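J.: Predicted model and sequence below, questions to follow.
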Amino acid sequence: MSQVAIKERSPHSPSYQRHRPERTLLYQIIERHYPEFRDVMATQGKPLPLHVQQEFADYLKCGRLEHGFLRVQCSECHHEHLVAFSCKRRGFCPSCGARRMAESAALLVDEVIPEQPIRQWVLSFPFQLRFLFASRPQLMGRVLGIVYRAISSHLIQKAGFTRKTAQTGAVTLIQRFGSALNLNVHFHMLFLDGVYTETKHGRTRFQRTNGPEQQELIELVHTISYRVAGFLEREGILERDVENSYLNLEDQDEDPMQQVLGCSVSYRIAVGPQQGRKVFTLQTIPSWEDDDRFAQVAKVSGFSLHAGVAAQAWERQKLERLCRYISRPAVSEKRLSLTPSGNIRYELKTPYSDGTTHVIFEPLDFIAKLAALVPKPRVNLTRFHGVFAPNSKYRVDVTPAKRGKGNPTQSRDDKTPEQRRQAMTWAQRLKRVFNIDVSICPQCGGEAKVIACIEEQAVIDTILAHLMKKGALPPPPELLPATRASPDTGWFT
């Protein structure tokens, strides 16, 4: 279902209010400028791939009652409200992204990650590899295996064991975007801060390791960069000569998204008369204060490895916040606004080291940036490794859900109250994360249930026309004006 917002009736009883995407600036920008962008690409002989076109088409239907809805009725006062269908896409839809964020975080904390210390390892890549992984996700998966083996071997050796006598585990969430809506494929890996060993009685025992020191990070990022370069060279992707090395991407010339992806990776304008130039930015005086976020980071040849964020075994709420952060949507509507000239201004989550606080996009280039964020079909952006992998014999022992080899699926009657609590519906998870309960009547607070699923267009039109005649539905809004002023001090670059 579509994203919802809180409409407070009392401090203890949040009720449901329908999300209206057509009122948001992001929706209005896409509705107005996407058709032109699509036509421009087709005119250049580079028609958008079907999965990109479908992403935009479904987003424009997401949360709109005109394309179908559920009828939800209170069992006590019989008040009805409508819940529109969602697009369930993975690219840039903030509503579906927020729902997926809540579901992913609840799943990881409740069913996958045990009550052991967890550390986040973040690996970023050079620009050329970001483009390569976006265009060839199968290579990205194999590189992820190289990265996992390097870090897990380091942890096992640090604990004093070998790969035959100890195992660790990780969950990787592959993020495709940067703070400036640029295409930035990088790995967020939630690693156990230790290893599991097997006792003489066949039970698993956890042994913690200390966090990495700076020299260890430097050695690790050297190892990772060396192994990744060797793999790409063996695959014929990386070519080396005496002075330089470069990627061999000759077969990518037929990809209509190549220019869009490349410009998004390199912070350049993809379409229009300014094509190829750097994206416009707003800057202020850079801060000279030390940033603790980069206290544990190592950089080598464009690779960057950061391991400064950790959650202790008892910090489950902190872990869930971390899971929500790394699975968050690509676009934040709160940071989006219009300039007086009609361009799109997007505020960075955190200013860059050079003082950059905002990026400025022309409308068509903004649509191009969104198109670059759409993943290819059937690319899994969440991966499980080691003891968390589906085929691991340790999974049934170490994960809270106790699912894995040697443990057949339990019936509901056999489940404990704790296991039944974990089997939450989407509505329950939404309530857990956002304190919103769509199953509560907004009028009397009674229990609300779905009574019909309306998908036939004739029936949809009849119901909406009746509601609009009664004044229960507002008319379509006009394009939102610029609602956020530019900084008092700043300049374009």
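T.: Great, that's in hand. Numbers count the residues shown, from 1 in each chain.
J.: CA only for contacts and neighbour counts going forward, please
T.: Will do.
J.: Would you mind measuring from the closest residue to Leu155 other than its chain neighbours to Ile151?
T.: Leaving aside its chain neighbours, Leu155 sits nearest to Gly194 (6.5 Å; criterion: C-alpha to C-alpha, 6 or more residues apart in numbering). Distance, Gly194 to Ile151, by C-alpha to C-alpha, to the nearest Å: 11 Å.
J.: what ranges do the helices span in the stretch 151-300 of the chain?
T.: Secondary structure of the stretch 151-300 of the chain (DSSP state H, counting those that start in this stretch): helices located at 214-234, 258-265.
J.: highest average neighbour count across those helices?
T.: Among these, helix 258-265 has the highest mean neighbour count (mean count of other C-alpha atoms under 10 Å), at a mean of 23.
J.: ok, the residue nearest to Leu155 touching Arg205?
T.: No - at 10.4 Å, Gly194 does not count as touching Arg205 under the criterion of C-alpha atoms under 8 Å.
J.: of those two, who's got more company?
T.: Between Gly194 and Arg205, counting by other C-alpha atoms under 10 Å, Gly194 is the more crowded of the two (24 against 13).
J.: Could you measure from the more buried one over to Ala458?
T.: Counting by C-alpha to C-alpha - Gly194 and Ala458 are separated by 59 Å.
J.: for comparison:
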Amino acid sequence: MAAVQRTDSALRLNVHFHSLVLDGVYVHENDDPRSPLEFRELDTPTRTDIAEVAARTAARVEKLLRAHGKSLDPELVEDTPPELALDEPGLAACYAAAAQGLSVSGDRAGQPPLRLIASPDPPARPRAVDATDQPIAEVRGINIHAVQVVDGRDRRRVERLCKYITRPRRAGPPRAPRGRQARADVQEGVARRHASARVRAS
């Protein structure tokens, strides 16, 4: 299951994907198609595994960009400033800082604002002591974070992940009952199909 998020938590433009995938495979016991399917967990992906996925994704994104005359390489991007930067340089600077998540004044001018982040739940799995062991990688601006793992029988955490990736594009609770029902349907579908599986979020 995947969902496209077009903004970050501060409603800045930041197109990214949230995916819930099975962290394993279903197999028939002894390759007998008459036997029931059993879920077999896969090993946790390594940083190298995730870096390979990020590299393939970056290559595909670059191919699409080139087809439209764009590039991820700063030296290949047109250096003509946008019209707003010429007409309203102060406003353009504020827009640029907001898009990058930087403060424009005060003690932290040019730096990201301080944020306090706390999770009400303990980690689903003990974190690796060495950060290099975690399934996190970035290649040419494409970053993948695949640390979160939840046992499929832990309904509360699966529900929390489903709610997180299907949250609305604005802050606050959803207003429309239809939106709540859509998320409930998604959660129920995941619960029915993979009740005993392990789910990895990225």
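T.: Yep, that arrived. The structure presented is a predicted model; accordingly, all values stated were derived computationally and were not measured.
J.: now the helices of the stretch 151-300 of the first structure as TSV including distance to Arg142 of the first structure?
T.: Formatted as TSV, the helices of the stretch 151-300 of the first structure follow (distance: least, C-alpha to C-alpha, whole Å):
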stretch	distance to Arg142 of the first structure
helix 214-234	9
helix 258-265	21
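J.: Please identify which of those is closest to Ser15 of the first structure.
T.: When the helices of the stretch 151-300 of the first structure are compared by C-alpha to C-alpha, helix 258-265 sits nearest Ser15 of the first structure, at 39.9 Å.
J.: Identify all contacting residues around that closest one.
T.: 127, 130-131, 134-135, 181-184, 252, 269-270, 276, 368-369, 371-372 (C-alpha atoms under 8 Å, 6 or more residues apart in numbering).
J.: Can you find the partner of Val185 of the first structure in the second structure?
T.: Matched to the second structure by TM-score structural alignment, Val185 of the first structure sits across from Val15.
J.: show me the contacts for the residue nearest to its match when sequence neighbours are not counted.
T.: Sequence neighbours aside, Arg6 is the residue nearest to Val15 of the second structure in space, at 4.1 Å (criterion: C-alpha to C-alpha, 6+ apart). Counting by C-alpha under 8 Å, 6+ apart, Arg6 of the second structure makes contact with 13-16, 169.
J.: State the distance from the residue nearest to Leu155 of the first structure to Lys200 of the first structure.
T.: 20 Å.
J.: Cross-check the contact I'm expecting between Arg40 of the second structure and Val25.
T.: Yes - in this structure Arg40 of the second structure lies within contact range of Val25 using C-alpha under 8 Å: 5.4 Å.
J.: Touching, Val147 of the second structure and Pro135? I think so.
T.: Yes - with contact defined as C-alpha under 8 Å, Val147 of the second structure reaches Pro135; the gap is 5.8 Å.
J.: which residues of the second structure fall in strands?
T.: 2-7, 13-22, 24-28, 37-41, 136-139, 142-145, 149-151, 198-201 (DSSP state E).
J.: got JSON lines for these, with distance to Glu52 of the second structure too?
T.: Shown next, in JSON lines, are the strands of the second structure (distance: least, C-alpha to C-alpha, whole Å):
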{"stretch": "strand 2-7", "distance to Glu52 of the second structure": "20"}
{"stretch": "strand 13-22", "distance to Glu52 of the second structure": "17"}
{"stretch": "strand 24-28", "distance to Glu52 of the second structure": "19"}
{"stretch": "strand 37-41", "distance to Glu52 of the second structure": "21"}
{"stretch": "strand 136-139", "distance to Glu52 of the second structure": "9"}
{"stretch": "strand 142-145", "distance to Glu52 of the second structure": "10"}
{"stretch": "strand 149-151", "distance to Glu52 of the second structure": "20"}
{"stretch": "strand 198-201", "distance to Glu52 of the second structure": "17"}
